[in-house]
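Chemist: need a 3D model of the following:
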Amino acid sequence: MTWPQSFLAFLKAQLALLLLRVLTAGPIPRHVAFEMDGNRRFARRTGRRAVEGHSDGFHTLKQILEICMRLGIRCVTVYAFAIENFNRPPEEVDALMKLGEERLVEIAQNGALLSQHGIRLNVLGQRELLPSHVQAAIEKAEGMTRQNTKSILNVCAPYASRHEITLAVQSVVQQALDKEEVDSSSITEQSIDENLMTTLGGSPPLDIFVRTSGVKRLSGFLQWQCCENTQIHMVDTYWPDFGLRDFVPIILDYQQKMWARSKV
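Modeler: Next comes the predicted model:
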């Protein structure tokens, strides 16, 4: 007997939901970050243009964000565009700008993914480097989610950890100057942490860091936030192929380590 494809798809979806419910019985991370790497290599592997790989990557982001919300993860941070990505071919950069402009508003509008789950959108980075029309789209999308308080989606673009840390230190120094309390003791780990883009956006400490595509380095993403309590996972899967089968082992590993830590 051959089962209809629609029924098999329905059965697969129900099994996925059941699995997620089982996982929620254990400890759940508050903040997960994804370095969404491998879009271009995925496109080349399938004989398509780079921008099509980035479009597939956005579809994966929506799926993973849905999974995170069903698990009860409060904050998701993604690396969408590095400052150094402006050095890529102009046609690819222009295509990425257009894709970002369209998709951010798409997922933020009433009834779409962010509003359905009460997710607030924060776009973190050196936004003045972006074209004016992209900046306007970001402001519109952020404004559409400002009243959402259940969860947070941080989209880092254009972003670099060194830039974020530099701005945080500058802010701490300026605050000391404003209070006329210029002293080296005013620059502490805590004061820097309190002025990071993620912290200012209301994000909790980073529990899990995931980089796809098999590259094993942070590459300027959340370098300060990746502390001794952050569990770092480098997976071989290209981001457009990343799914539940890749994410479940990461969550199980987190739960196992949290249970082990509670017994110490």
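
Chemist: when you work out contacts or count neighbours from here on, use the C-alpha atoms and nothing else.
Modeler: Noted.

Chemist: and the spatially most central residue of the chain, helix, strand or coil?
Modeler: The residue lying closest to the centre of the chain (C-alpha atoms, centre = their mean) is residue 78, at 1.9 Å. In three-state terms, and counting by DSSP: H, G, I helix; E, B strand; the rest coil, residue 78 is strand.

Chemist: another one to check against the first:
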Amino acid sequence: MSWIKEGELSLWERFCANIIKAGPMPKHIAFIMDGNRRYAKKCQVERQEGHSQGFNKLAETLRWCLNLGILEVTVYAFSIENFKRSKSEVDGLMDLARQKFTRLMEEQEKLQKHGVCIRVLGDLHLLPLDLQELIAQAVQATRNYNKCFLNVCFAYTSRHEISNAVREMAWGVEQGLLDPSYSTNLSTSYRPGILLCIEDTLMSTKIHISCLPGAQILVRETNINQDYTCEHKIIMVISVIKALVGGTTRISSKRYGPGKEGFPQGNE
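Modeler: As a prediction, the model looks like this:
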């Protein structure tokens, strides 16, 4: 399936979209692509088919976001932790990524039409070389588009990013580029020859995902908060597996962050 699903919305979809757009709209939504294996198990299909169907659903979701005027979407596609899965499943996921990034390069006219900038974040050197090259081509081809943005987090975990950031800052102190004792709260924050002091703002600059405006909503299928960058977001926990095989969909939400007890729970 195409990354950007073309075609008009159905009458029912347009009706729903108009109702949604009548209220406040987030500028940036993030999705954790979770539950593909559970979906495959429920539907009694191969895991690879579950992952493929997950991408198809992502394409539909991106279409919805485009029609609703949500101009930035972040997709947590593949965690570094996923490398711990069986070799056959990891190889299948890498093959799926190859297919989809190859398809992406074949759809440059669509990307240009909608002005979609593709950004891929993570430790890409952990990926096969040919996949790295495909990703680089996609990023390079869309780098100047700025109407809407699709951020794909690949080979990514917050824990790994924080570890890398700490190592980089330790190296900066060792080289005399960072001052571990200085605070930017002082009016004389920067001294000659010193690049930055060590504090939270510097930590943010060392994390790949920090270059992105914070997503207002994070959507995932399971109720586990594992992501360091989720602070101050509304977390939408969606029980969709049962809905896909004939049940109902349950959505609950919670606002995570300092001083936030929670967000009202959704209805059945």
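
Chemist: which one in the second structure is aligned with the residue nearest to the centre of the first structure?
Modeler: Residue 78 of the first structure maps onto residue 75 in the second structure, with residues paired by TM-score structural alignment.

Chemist: can you check residue 164 of the first structure too?
Modeler: In the second structure, residue 164 of the first structure lands on residue 161 (TM-score structural alignment).

Chemist: thought its match was touching residue 208?
Modeler: Yes: judged on C-alpha atoms under 8 Å, residue 161 of the second structure makes contact with residue 208 at a distance of 7.4 Å.

Chemist: what is the neighbour count of the match of residue 164 of the first structure?
Modeler: As a burial measure, residue 161 of the second structure scores 19 neighbours (other C-alpha atoms under 10 Å).

Chemist: measure it to residue 97 of the second structure for me?
Modeler: 22 Å (C-alpha to C-alpha, to the nearest Å).

Chemist: go on, residue 221 of the second structure?
Modeler: From residue 221 of the second structure to residue 97 of the second structure the distance is 21 Å (C-alpha to C-alpha).

Chemist: ok, now residue 213 of the second structure?
Modeler: 25 Å.

Chemist: and residue 47 of the first structure, which helix or strand is it part of?
Modeler: Using DSSP states H and E, residue 47 of the first structure sits within no helix or strand.

Chemist: also the one 10 residues further on?
Modeler: Residue 57 of the first structure is part of helix 50-71, with elements assigned from DSSP H and E.

Chemist: report the buried residues of that helix.
Modeler: Buried residues in helix 50-71 of the first structure, counted by 16 or more other C-alpha atoms under 10 Å: 50-58, 60-61, 64-65, 67-69, 71.

Chemist: circling back to that earlier point, more neighbours, residue 213 and residue 97 of the second structure?
Modeler: Taking neighbours as other C-alpha under 10 Å, residue 213 of the second structure and residue 97 compare with residue 97 leading, 20 against 10.

Chemist: which ones are touching the more buried one?
Modeler: residue 131 (C-alpha atoms under 8 Å, 6 or more residues apart in numbering).

Chemist: to which residue of the first structure is it aligned?
Modeler: Match for residue 97 of the second structure (TM-score structural alignment): residue 100.

Chemist: beyond the strand or helix carrying that match, next helix or strand please.
Modeler: Residue 100 of the first structure belongs to helix 90-108 when assigned by DSSP H and E. Moving toward the C-terminus from helix 90-108 of the first structure, the next helix or strand (DSSP H and E) is helix 113-116.

Chemist: now that following helix, how far from the centre of its chain.
Modeler: 16 Å (C-alpha atoms, centre = their mean, to the nearest Å).

Chemist: tell me who's in contact with the aligned partner of residue 37 of the first structure in the second structure.
Modeler: Aligned by TM-score structural alignment, residue 37 of the first structure pairs with residue 34 of the second structure. Residue 34 of the second structure makes contacts with 220-222, as judged by C-alpha under 8 Å, 6+ apart.

Chemist: type out the ChimeraX command that picks the buried ones from those.
Modeler: Listed next is the ChimeraX selection for buried residues among the contacts of residue 34 of the second structure, using 16+ other C-alpha under 10 Å:
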select :220,221
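
Chemist: what's the closest of the contacts of residue 34 of the second structure to residue 248 of the second structure?
Modeler: Nearest to residue 248 of the second structure among those is residue 221, at 13.9 Å by C-alpha to C-alpha.

Chemist: these two touch, right, the closest one and residue 37?
Modeler: No: the pair residue 221 of the second structure and residue 37 does not pass the contact test of C-alpha under 8 Å, sitting 11.6 Å apart.

Chemist: now what about stretch 139-156 of the first structure, what contacts it?
Modeler: 69, 73-82, 104-105, 108-110, 114-115, 117-125, 198, 202-203.

Chemist: buried ones in that stretch, by neighbour count?
Modeler: For stretch 139-156 of the first structure, burial by neighbour count (16+ other C-alpha under 10 Å) applies to 139, 141-142, 144-145, 148, 151-156.
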